[in-house]
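**Q** Fold the stuff below for me.
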Amino acid sequence: MRVGVVGAYSTKYELRSEKEAWELLKEAVQGTLSSVDKGISGEDIDFVIVSNFSDRFGGILHTAPYVVSLVGRSSAKGLRVENACASGGTALYVAWNLVRSGLARNVLVVGYEKMSHQPTSAEINEVLMAAGHPDEIVVGAPFVSLYALIAKAYMDKYGVTEEDLALVAVKNHENGLRNPLAAMRRKITIEDVMRSPYVSWPLKLYDSSLITDGAAGFIISSEPKKYTDTPVYIEGVGLAHDTPGVFERPDITELRAIRLASEEAFRISNLSIKDVDVLEVHDAFTISELIAYEMLGLAGRGEGAKILREGITLFTGEKPVNPSGGLKSKGHPIGATGVGMVAELFWQLRGEAGDRQVKDAEKGLMENHGGTGGTVVVAVFAR
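**A** Now for the predicted structure:
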């Protein structure tokens, strides 16, 4: 059975939305249902999955029955998925397996987060730290500091510079200029990144993704051609874990679970990284995108910055990465992030991405990870 994505939607991501969390969720549900080419009725949806990291980002819980009521089919089943920043990718993994197993025919997945619900950065950081290892939480280590440890070790091992990290931010902001859904459509230079204040050395403000409000959704089906003549097929999905604590890993310069999840997705799909035309990867911090290149097989170890400097991952390059702008420019409303990646690849592979359309894109890959790579989902799509 080839399971296909038949519709997708995303709100505009914003640094501070005037809408409440339930309003963002409602917009995503209604927009996703309306996005299906041949139409789909709420009666056709037999399962809903809601991706959301924390009720402290929006103030609502028990959202599955709310979404079921919006869909309008009282017999539909539903649940909420939480897996830190990989919640959206995990929702895809669950939905895909529900359909493959025959437990559902059509599954609606929606993800949301209203991070501005918390009034200060300190309170936002307190919520985020709950996704760390208990020993890291106890010592008060925020994720930016954990990624800074990874970045410093990587720079020492491979001779990579802060300017190399800055190139990731510059690229993704350039891509975000083409995306009307992006939260920060602002061109930046290497000098801008280098002048931005350190958040946790060697990572600066412009090395970091955005605190964002937003929601997104998609529908997958066991009968995709019933709902659209141009479905995007889910060829393989992999999910893998690493030790949640950075301090437990033998080599913190690799995010091992990305490699493991991609190997699973490629094995199921009978594809390889050579077949992929466009990628959306989890650039929570600039260092994580460079390491993702290597774990996915785009580059050898320590060569992530090299292929970026060579232009391979630019919008016009051989393997464009994050044409949406990524988490760095588009934004990172946690529960919606992985869901929005699916939506972006759905549009890319159908030729509907507007000014950010990657030419002749036939196959796409998403990499969505939680924590410092403690959970990773990689999925491969084809038109």
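
**Q** contacts and neighbour counts: CA atoms only from here.
**A** Noted.

**Q** what helices or strands is the host helix or strand of T337 leaning on?
**A** T337 is located in helix 334-349, with elements delineated by DSSP states H and E. In terms of contacts (3 or more CA pairs under 8 Å, 6 or more residues apart in numbering; DSSP states H and E), helix 334-349 is packed against strand 4-10, helix 87-101, strand 106-114, strand 213-221, strand 278-281, strand 363-370.

**Q** now the host helix or strand of L149, how far from the chain's geometric center?
**A** Element membership of L149 [criterion: DSSP H and E] is helix 143-158. Centroid separation for helix 143-158 versus its chain: 21 Å, with CA atoms, centre = their mean, to the nearest Å.

**Q** Stretch 9-27 now?
**A** With CA atoms, centre = their mean, you get 17 Å for stretch 9-27.

**Q** Okay, now that stretch: how far is its last residue from its first?
**A** 9 Å (CA to CA, to the nearest Å).

**Q** Am I right that Y293 is in contact with G304?
**A** Yes: counting by CA atoms under 8 Å, G304 is a contact partner of Y293 at 5.7 Å.

**Q** if we can go back for a sec, list the buried residues for the helix holding L149?
**A** Buried positions in helix 143-158, judged by neighbour count with 16 or more other CA atoms under 10 Å: 143-155.

**Q** relative to helix 143-158, how tilted is the following helix or strand past that helix?
**A** Downstream of helix 143-158, the first helix or strand assigned by DSSP H and E is helix 162-176. Here the directions of helix 162-176 and helix 143-158 differ by 120 degrees (axes from the mean of the first three to the mean of the last three CA atoms, to 10 degrees).

**Q** Sequence B follows; please return its structure for comparison with A:
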Amino acid sequence: MTRIDSASATPAGAPGRNVAIAGAAMTPFGPREASLLELLAEAGTDCLADAPIGTDEVDHLFVARSGGAYEGQSGLAAALAGELGIRPAHAVAIEQTSSSGAAAVYEAWKAIASGTCEVALAVGGERMTHLSTATATDIVSGITHPAEYRHGITIPSFAGLTARRYLERYDAPRTALAKVAVKNHAHGVANPKAHFRREIDVETVLDSPVVADPLRLYDFCPISDGSAALLLVAESALDGGEHVHVDGIAGATGTHVVHERDDLTAMSAVVDAGRRVYDRAGRTPDDIDALEVHDMFTILELLQLEGLGVADRGESWRLVERNATERGGELPVNTSGGLKSKGHPIAASGVAQLVELYDQLIGRAGDRQVDADVGMACNVGGFGNCAIATILSAP
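**A** This next block holds a predicted model:
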């Protein structure tokens, strides 16, 4: 393996070092028999094998877990360090609900950019399919405010309320939401790691059972098992090997109590995270060639397109209607299949979004490859309670 040139590295403590991603991997998403630790080790091992970096050079490990107790194990970060053979690396678990994956990447980025370390591994994963849908939904909905939870409010019900408000307020056709699902399933067919690899049509979406009116079964992502990993390195210390540049990463929180928000159809955390990352990266929405968003529900894809400035308020559905977000469109969105088709092992999703962008930017996305030099991901926690946005570029 090619080793980093420590002599060329910026001295520890120097601020603002450029950060690169030099390796990426994910497991197949879907029902798995492996334990959570085994899933994390699978992605981590494949990621280290993908990178031009020696295992002994990893000095920080950040493990994302959602805190949802889908499969409980304490000391998970230290256990994974042992499984991967990267002792004595500093190892810590990161929790930020469904944005935990991007949060782990953010911590890895900060550790390198600040000069605290040279090489950091970020791994996120979840094992969920052994639970019933009702149990998993109840755990996910634990993020809601106690006052809302006591009244039976769940994250899916918030999605239904928001979708109804959006469709009525902006005179958007119900088919626009269905086309989000159709498009992401079509993209997922080309992803060998996706949970669902089959195409659907608008009629299938609209005829599926109602879950939270007007949203139906095919407007929701599946419950999945899986893991994803990224290796981040100080760019100045990287000697050879494929890599992409981390232009910027930024996070923000929104109003936790959803019923206290000024507007259900606006996700302030996404707006703020987007503004911050554009500023940090020196980019604008016009620079983005490929976008991965957190489409846990179809309505979330529309809201994030608007929150990130890709579309004006109330106008993102028009992009979907004219096929602009398809793989061959003006701005391909969720070429991985998104959470909708790829799957959503909660803490893995934010990492997996960046795995997809890494593959796109180095040109190894296979049948789902698009022409992209700059990619952006948005990982959302809860129902817009928080968000982390990341911009990557080809070197």
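
**Q** returning to that earlier point: format the buried residues of helix 143-158 of the first structure as TSV; extra columns: distance to V50 of the first structure.
**A** What follows is the buried residues of helix 143-158 of the first structure, written out as TSV (distance: CA to CA, whole Å):
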residue	distance to V50 of the first structure
F143	24
V144	27
S145	30
L146	28
Y147	28
A148	31
L149	33
I150	31
A151	33
K152	36
A153	36
Y154	36
M155	38
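
**Q** State the distance from T298 of the second structure to V205 of the second structure.
**A** With CA to CA as the criterion, T298 of the second structure and V205 of the second structure are 11 Å apart.

**Q** Report the contact partners of the alignment partner in the first structure of C386 of the second structure.
**A** Under the alignment (TM-score structural alignment), C386 of the second structure pairs with T375 in the first structure. Applying CA atoms under 8 Å, 6 or more residues apart in numbering to T375 of the first structure gives the contacts N83, A86, L239, A240, H241, D242, A257, H369.

**Q** Show me what A78 of the second structure aligns to in the first structure.
**A** Checking TM-score structural alignment: A78 of the second structure goes with P65.

**Q** repeat for P345 of the second structure
**A** So, by TM-score structural alignment, P345 of the second structure is matched to P333.

**Q** Would you confirm that that match contacts A216?
**A** No: under the criterion of CA under 8 Å, P333 of the first structure is not in contact with A216, lying 9.6 Å apart.

**Q** Check the contact lists of those two and give me the overlap.
**A** Contacts common to P333 of the first structure and A216, judged by CA under 8 Å, 6+ apart, are Y112.

**Q** Settle it for me: which of these two has more neighbours?
**A** A216 (34 against 30; other CA atoms under 10 Å).

**Q** List the residues that contact the alignment partner in the second structure of that one.
**A** The alignment partner of A216 of the first structure in the second structure, by TM-score structural alignment, is A228. Under the criterion of CA under 8 Å, 6+ apart, the neighbours of A228 of the second structure are 24-27, 40, 43-44, 123-125, 348-349, 351-352, 355.

**Q** excluding its backbone neighbours, what's nearest A228 of the second structure?
**A** On the basis of CA to CA, 6 or more residues apart in numbering, the spatially nearest residue to A228 of the second structure that is not a chain neighbour turns out to be M26, at 3.9 Å.

**Q** same question, K328 of the first structure
**A** S209 (4.2 Å).

**Q** Can you verify my assumption that the one you found contacts I287?
**A** No: the pair S209 of the first structure and I287 fails to qualify as a contact (CA under 8 Å) at a distance of 11.3 Å.

**Q** What are the boundaries of the strands in the stretch 151-300 of the first structure?
**A** With DSSP state E, counting those that start in this stretch as the criterion, the stretch 151-300 of the first structure has strands at 198-200, 203-204, 213-221, 232-241, 278-281.

**Q** from those, which stretch is densest packed?
**A** Of all the strands of the stretch 151-300 of the first structure, strand 213-221 has the most neighbours on average by mean count of other CA atoms under 10 Å, namely a mean of 31.

**Q** and it with helix 87-101, angle?
**A** 10 degrees.

**Q** Okay, buried residues for stretch 82-95 of the second structure please.
**A** E83, I86, R87, A89, H90, A91, V92, A93, I94, E95.

**Q** mind checking what I258 of the first structure lines up with in the second structure?
**A** Aligned partner of I258 of the first structure by TM-score structural alignment: V270.

**Q** now swap in L181 of the first structure and tell me
**A** By TM-score structural alignment, L181 of the first structure lines up with K193.

**Q** picking that back up, name the nearest residue to the match of C386 of the second structure, sequence neighbours excluded.
**A** Spatially, and ignoring its direct neighbours in sequence, T375 of the first structure is nearest to H241 (4.5 Å; CA to CA, 6+ apart).
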